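Asker: Build me a structure from this.
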Amino acid sequence: MKALILIGSPRRDGNSAALAQAVKKGLIEAGHETRFIFADDAVAGFLRDCRQCRRADGECGIEDGFRATFLEDFLPADGFIVATPVYWYGMSAQLKAFFDRMFCYVAASHPQSSLVVEQMTGKRIGLLLSSEETFPTVAAGIVHQLQEYSRYTRSTFAGTVHGYGNARGDLGRDPHRPLASAEQFGRDFFTRHATDYQIDTPRPGRVWGECTTA
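Answerer: Okay, the predicted model is just below:
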């Protein structure tokens, strides 16, 4: 399988990058093809008014690395894992801009929009978080956004790994061992159990199959 890891923090050696490196290790150990990108290497500007800046051929008029990353790395990927620090109880601006910029290619005014929409659906989505604050809902807004994105694109939200730290390297001292959890998350990413029921979803009587007793 192909996985794209996108890091929303500008810190190359920060805690979010450490989580991303750990999940990358797990993915590679499981035999998956993995691409590792910092969002600010791809995105140099925010979404604009497509009616004003779209090129005559229908392509996005913003000149940066987003087009190549989106078309060549994101769309072909079977799984998409994002890593972000918690900034003001939301994701980083760089990461949010990456999601926002997708609109230019989804909109009907883009010449390949139907193909883009088709390739955007059905992915596995994962979330890696780092924050100083440990309050249970500190990242609730980010988790909810990824859940809604997954629902909207008919994708599967595979889960979250959250580590706590502030200074570079703090996650390595987190007693909950988030780096080890991220590595395991990478190994299991494409196979781990994930459900999102609707009222008419066929549901088995047991989550894990028949119980056995020793």
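Asker: Every contact and neighbour count from this point should use C-alpha atoms.
Answerer: Fine.
Asker: So for the top helix by length along the chain, what gets flagged as buried?
Answerer: For the chain, the helix reaching the highest residue count under DSSP state H is reported as helix 15-29. Neighbour-count burial for helix 15-29 flags 15-27 (criterion: 16 or more other C-alpha atoms under 10 Å).
Asker: One more, so I can put them side by side:
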Amino acid sequence: MTEAHTPARLLILVASPRRDGNSATLAAAVERGARAGGIDAAVRFIDDHLDGLVRDCRQCRDDNGRCRIDDGFGELFVDQFLPADGIALCTPVYWYGMSGQAKVFFDRMFCYFAKSHAGSAQVRERIKRKRVALLTSSEEIYPAIALGIVHQLQEYARYTHSQFIGAVHGWGNGRGEVARDPQGSVAAAERLGRQFFERPYLDLQMDSPR
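Answerer: You can find the predicted model right below:
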């Protein structure tokens, strides 16, 4: 008897406060594509799980080394982010960088990643080797508009031994306007979701077998 195949898990994070905005539209497209490809996909709005900035962990932790910020981030990070095989971040371009929600999400990881956290060894192991993708949207459409965010996420992937498999940028100013992007960013997002765990990834090092 063959074992049942467990679908790969994709967590799609929306880093915009708008539930009907362009980031949400791109996230929904990724989810549609992923589900069509047999992937276990879920969309989460970071706003629902964040209520504060990272603090000084040396002063903030309780006597058992746990984070005292009780706002739902721990549930999102530990129960949903860490078990996921892939992460798709959907953020608007704010001041030529990622949104505050996205930045705080990454900052708050430190509460669980730092060695002062009792479970940091497990967190450090489980955060590795994920597939990571970025979806951005902005009113401006020139090619370099989101390169700062691309670079930041690429460095995150490098640091965690993960694979940064691609980025989609969509044009849109008003809510949901990205659906009318002449570049077809919604279709590209759906395609990314469907191919999330199949897209070739190659990052050659000087000693890579060839």
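Asker: Need the TM-score between these chains.
Answerer: Scored by TM-score structural alignment, normalised by the length of the second structure, the superposition of the two chains gives a TM-score of 0.95; 203 aligned residues with a C-alpha RMSD of 0.8 Å.
Asker: equivalent range in the second structure for the longest helix of the first structure?
Answerer: The aligned range for helix 15-29 of the first structure in the second structure is 22-36, by TM-score structural alignment.
Asker: Check stretch 67-77 of the first structure too.
Answerer: Under TM-score structural alignment, the match for stretch 67-77 of the first structure is residues 74-84.
Asker: Please enumerate the strands of the second structure.
Answerer: Listed in chain order, the strands of the second structure (DSSP state E) span 9-14, 40-45, 86-92, 131-138, 163-171.
Asker: Mind putting those into CSV with distance to Pro182 of the second structure and mean neighbour count?
Answerer: What follows is the strands of the second structure, written out as CSV (distance: least, C-alpha to C-alpha, whole Å; neighbours: other C-alpha atoms under 10 Å):
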stretch, distance to Pro182 of the second structure, mean neighbour count
strand 9-14, 22, 26
strand 40-45, 25, 18
strand 86-92, 18, 26
strand 131-138, 13, 25
strand 163-171, 8, 22
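Asker: contact partners of the match of stretch 67-77 of the first structure?
Answerer: Stretch 74-84 of the second structure has contacts (C-alpha atoms under 8 Å, 6 or more residues apart in numbering) with Ala8, Arg9, Leu10, Leu11, His49, Ile87, Met109, Val123, Arg126, Ile127, Lys130.
Asker: about what we covered before: how far does the match of helix 15-29 of the first structure sit from its chain's centre?
Answerer: Computed by C-alpha atoms, centre = their mean, to the nearest Å, the chain-centroid distance of stretch 22-36 of the second structure equals 13 Å.
Asker: So what does Phe46 of the first structure match up with in the second structure?
Answerer: By TM-score structural alignment, Phe46 of the first structure lines up with Leu53.
Asker: Show me where the first structure has its helices.
Answerer: Along the first structure, counting by DSSP H, helices occupy 15-29, 39-42, 50-53, 66-68, 93-101, 103-106, 113-120, 140-152, 178-188.
Asker: and those helices, which is most packed in?
Answerer: helix 15-29 (a mean of 24; mean count of other C-alpha atoms under 10 Å).
Asker: what's the one residue sitting closest to the centre of the second structure in contact with, if anything?
Answerer: Central residue of the second structure (C-alpha atoms, centre = their mean): Leu89, 3.1 Å from the mean position. Counting by C-alpha under 8 Å, 6+ apart, Leu89 of the second structure makes contact with Ile12, Leu13, Val14, Ala15, Val132, Ala133, Leu134, Leu135.
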